[in-house]
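[1] What would the 3D arrangement of this be:
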Amino acid sequence: MRVGIETRDDGLAHVTLRRGEAGNAIDLEMARGLLDAARACTRKPVRAVLLTAEGKSFCVGGDLHEFHRLSGAALEKHLIAVIDALHDALRIFAALDAPMVAAVHGVVAGAGIGLAAAADVTLAADNASFTAAYTGIGYSPDAGVSWLLPRLLGPKRALDLLLTNRRIPAAEVAALGLVSRVVSADELAAEAARTAEALRRGPTAAFGITRRLVAAGLIADLGPHLDREARALAAAAASDEGREGVAAFLGKRAPDFTRIPPRT
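    The predicted structure is shown next:
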C-alpha cells in the first residue's frame, strides 16, 4: 500500500504516504490510495486528520518516470486518471468537519505543495524546502496549487514561485505564509502528533463551520458573509458542543467535546 490509513476509535485518522524510496512521488496507485484514505475518513467518525510521509521527503510531486513511459492520448488519459483521483481526495478532505494537520519534511514539490497547503495546520521541518517545479518541466499546476497559493501568498508571490521554480527554505516559506510554523526535524513527528491530538479533543462541528466560513470569506462580499457568520454562530451556540463549551467555561472546568460524536 502506497498510502496508509489508520482511523482510530478515538477519532484520529492518520494518513501516511508510504513511497519513501521514490520521494513519495504520486503515481496512479498513490493517487487512488489517497482517495481511498479520504473516503475512509467519511465512513467512520473522524475528529482530526494527521498527514505524514515516510522517507527523506514529504512529496516530490508527480511520478515523472511513470508519465514519461506514455505519450500522446495515452499520457493525457493517464494523467487525467491520476489527477482526478488526487483532486477527489482533496475535495473530500476539504469537506470534512475534522481539521487536517500536515507534517512536511525534505523536498516538497509540485503536488506535494498542494497537499501541504490544503491542510489547516502545516508544520514544516527546518530541513524542508519547497519548489513549485511544474513550469520547469513544461507542466501547469494541479492539486489546487494555482488556487491555494494566490490565496495564501497573494498573486504576485504565487506567480514568483510558479514561474521561477526557485527552491525556498522552510524559514522563508513560513514567512510567506505557506506553512503554519517551522520546527526542528527531530521534533516534527512529536509536534504534529501533539497538534493533531489537541484538535482531536476539540469541537469538531465548530471546526468544520470555521473551516467553511474561512473558505467562503475569501470569495464573499462582506455583507452576505456577516449574515452567514450570524446564522452559523447561532446554530453553533444551540448545538451540544456550544452548550458544553459554555457550561464548562461557567463551571470553571475543561470542556469535554469528545463525548459528542462527530458527524460522518
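
[2] When you work out contacts or count neighbours from here on, use the C-alpha atoms and nothing else.
    Will do.

[3] And whichever helix in the chain runs longest, what does it pack against?
    Of all the segments of type helix in the chain, defined by DSSP state H, the longest one is helix 72-95. In terms of contacts (3 or more Cα pairs under 8 Å, 6 or more residues apart in numbering; DSSP states H and E), helix 72-95 is packed against helix 28-43, helix 64-68, helix 111-118.

[4] Could you report the separation of the residue nearest to the spatial centre of the chain from residue 113?
    Among the residues of the chain, the one closest to the centroid is residue 119, at 2.4 Å (Cα atoms, centre = their mean). Distance, residue 119 to residue 113, by Cα to Cα, to the nearest Å: 10 Å.

[5] follow-up on the earlier one: following the longest helix of the chain, which helix or strand comes up?
    Next in sequence after helix 72-95, counting helices and strands by DSSP states H and E, comes strand 100-104.

[6] From the rest of the structure, what touches the helix or strand following that following strand?
    Scanning forward in sequence from strand 100-104 by DSSP H and E, the next helix or strand is strand 107-109. Residues from elsewhere that reach strand 107-109, judged by Cα atoms under 8 Å, 6 or more residues apart in numbering: 23, 56-61, 128-133.

[7] Filter these down to the ones in strands?
    129, 130, 131 (DSSP state E).

[8] got the contact list for the second one?
    Shown here is residue 130, whose contacts under the criterion Cα under 8 Å, 6+ apart are 107, 108, 109, 113, 167, 168, 169, 170, 173.

[9] The first one too?
    Shown here is residue 129, whose contacts under the criterion Cα under 8 Å, 6+ apart are 105, 106, 107, 108, 167, 168, 169, 170.

[10] run this one through as well so I can compare:
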Amino acid sequence: MSSPSDTLLSERANGVLTLTLHRPDVLNSFTREMALALQAALADAATDDQVRAVVITGAGRGFCAGQDLAEALPQDGGPIPDIGEIVKASYNPIIRAIRTLEKPVLCAVNGIAAGAGANLAFACDLTIAADDASFVESFAKLGLIPDTSGTFFVPRLVGMQRATGMFFLAGKVPAAQAKEWGLIWDVVPKAELMTTVMAMATQLASQATRGFGLTKRALNASFANGLDAQLDVEAQAMHEAGKTADYEEGVRAFLGKRAPVYQGK
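    Below is the predicted model of the structure:
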C-alpha cells in the first residue's frame, strides 16, 4: 500500500484503485492536505489506463466526519477563515473529479459519514454501507449550509421533504434507512463490507470501461437536459461506444457464444 500523503492511503489490485481516508483518530475528518491528496489521486486515476474502477473508504471506525474544524477556526487571533474558500479549494474539486471520472467510483462507508463525508458518499456512483454505519447532514448544528454537492444530490435522491428534514433536523440516518430512501445502493454486514465492495469493483474493472464512462456522462447530462436534448446525448454516446474495441469484443463474444474479454478501450 502506497501513500501520496499520510492522510490518504492508495492501493491498486486487479484494475481497482482503493483510496482510504486515513485520519482514524479524528474519524477521517478532512484537512486541506487530505483533500488535496484525494484530488490528486482522482486526477491520476482519470489518466491511468490500468485503473478501471475506484473505491473510496475510510480507516478505522468511521468513514468521514466532514471538515476538521480546527482548520476552520481563527489561528493565533487571526481572522476567521472563509469557509466558502475552503469549500471551493477542498470539496468542489473532489466532487467534480468523481462525477467527471469516466470510470466507476464506489464508496465503502465503514462507519459514521457526517457533513462533507456524507455528501461525498452520496456523490459516488455506487455506495455500499456497513450495517452499523449512519449518515448525518450536520451543517445546521454549526449554522452552515450543506456543501460537497449535498444540495444537488440529496433532493434528487430522496425528494425535497426528506432532503429538507435531513438538512434542517440534522439527525442520523441509519444505513438501512439510507438504502430504503435511495441514498445508497446497498447495506451489508460490517465484516463483509470490503469483501463485497472489492468484489463488485473487481467485476466492474473487468468490464467495458468506456461504456461505463459514457453511461456516466449521459447520467450527468440528464440532470440539466429535457427529453429532446437527452435523446441527442444518448445518440452521441452510443456513436462513441459503437467505435470502441470493447464493443467489438462484446459482439464477437456474443456471436461466438463465449465470455468477452474486455480491455477497457
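
[11] okay, the contacts of residue 130 of the first structure in TSV with neighbour count and distance to residue 217 of the first structure next?
    Formatted as TSV, those follow (neighbours: other Cα atoms under 10 Å; distance: Cα to Cα, whole Å):
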residue	neighbour count	distance to residue 217 of the first structure
107	23	31
108	29	28
109	25	28
113	28	23
167	16	31
168	16	29
169	18	30
170	26	28
173	20	24
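
[12] Tell me the one of those residues nearest residue 208 of the first structure?
    residue 113 (22.6 Å; Cα to Cα).

[13] Map that closest one across to the second structure for me.
    For residue 113 of the first structure, the aligned position in the second structure is occupied by residue 118, per TM-score structural alignment.

[14] looking at it, that match is touching residue 136, isn't it?
    Yes - Residue 118 of the second structure is within contact range of residue 136, at 6.5 Å (criterion: Cα atoms under 8 Å).

[15] just to revisit the earlier point, count of neighbours near the nearest residue to the residue nearest to the centre of the first structure once chain neighbours are set aside?
    Distance criterion Cα to Cα, 6 or more residues apart in numbering; nearest residue to residue 119 of the first structure, sequence neighbours excluded, is residue 100 at 5.0 Å. For residue 100 of the first structure, the count of nearby residues is 25 (other Cα atoms under 10 Å).

[16] Next up, the contacts around residue 100 of the first structure.
    The contact partners of residue 100 of the first structure, by Cα under 8 Å, 6+ apart, come to 48, 49, 50, 51, 93, 119, 120, 121, 196.

[17] In helices only, show me the residues you listed.
    Going by DSSP H, the helices hold 93, 196 from the contacts of residue 100 of the first structure.

[18] can you tell me which of the contacts of residue 100 of the first structure stay in contact in the second structure?
    Among the contacts of residue 100 of the first structure, the contacts conserved in the second structure (both residues aligned by TM-score structural alignment, their matches' Cα atoms under 8 Å) are 48, 49, 50, 51, 93, 119, 120, 121.

[19] The second structure: which residue goes with the fifth one?
    Under the alignment (TM-score structural alignment), residue 93 of the first structure maps onto residue 98 of the second structure.

[20] Just confirm that match contacts residue 124, I think it does.
    Yes - contact between residue 98 of the second structure and residue 124 holds when scored by Cα under 8 Å: they sit 6.6 Å apart.

[21] Now do stretch 38-47 of the first structure: distance from first to last residue.
    For stretch 38-47 of the first structure, the end-to-end distance is 13 Å (Cα to Cα).

[22] Give me the buried positions along it.
    Across stretch 38-47 of the first structure, burial judged by 16 or more other Cα atoms under 10 Å covers 38, 40, 41, 44, 45, 46, 47.

[23] now do stretch 59-68 of the first structure
    59, 60, 61, 62, 63, 67.

[24] hang on, residue 174 of the first structure in a helix?
    Yes - assessed by DSSP: H, G, I helix; E, B strand; the rest coil, residue 174 of the first structure belongs to a helix.

[25] counterpart of it in the second structure?
    By TM-score structural alignment, residue 174 of the first structure lines up with residue 179.

[26] try residue 38 of the first structure
    In the second structure, the residue paired with residue 38 of the first structure is residue 42, using TM-score structural alignment.

[27] Identify the residues contacting the closest residue to its match other than its chain neighbours.
    Nearest residue to residue 42 of the second structure, sequence neighbours excluded (Cα to Cα, 6+ apart): residue 97, at 6.3 Å. Contacts for residue 97 of the second structure (Cα under 8 Å, 6+ apart) come out as 39, 42, 43.

[28] Might you report the residue contacts of the last one?
    Neighbouring residues of residue 43 of the second structure by Cα under 8 Å, 6+ apart: residue 97.

[29] now the second one
    Each residue near residue 42 of the second structure by Cα under 8 Å, 6+ apart is listed here: 94, 97, 98, 101.

[30] Mind filtering those down to those shared with the first structure?
    Among the contacts of residue 42 of the second structure, the contacts conserved in the first structure (both residues aligned by TM-score structural alignment, their matches' Cα under 8 Å) are 94, 97, 98.

[31] quick one: which of the ones in strands among the contacts of strand 107-109 of the first structure is nearest residue 214 of the first structure?
    Nearest to residue 214 of the first structure among those, counting by Cα to Cα, is residue 130 at 24.8 Å.

[32] Counterpart of the closest one over in the second structure?
    Here residue 130 of the first structure is matched to residue 135 in the second structure, going by TM-score structural alignment.
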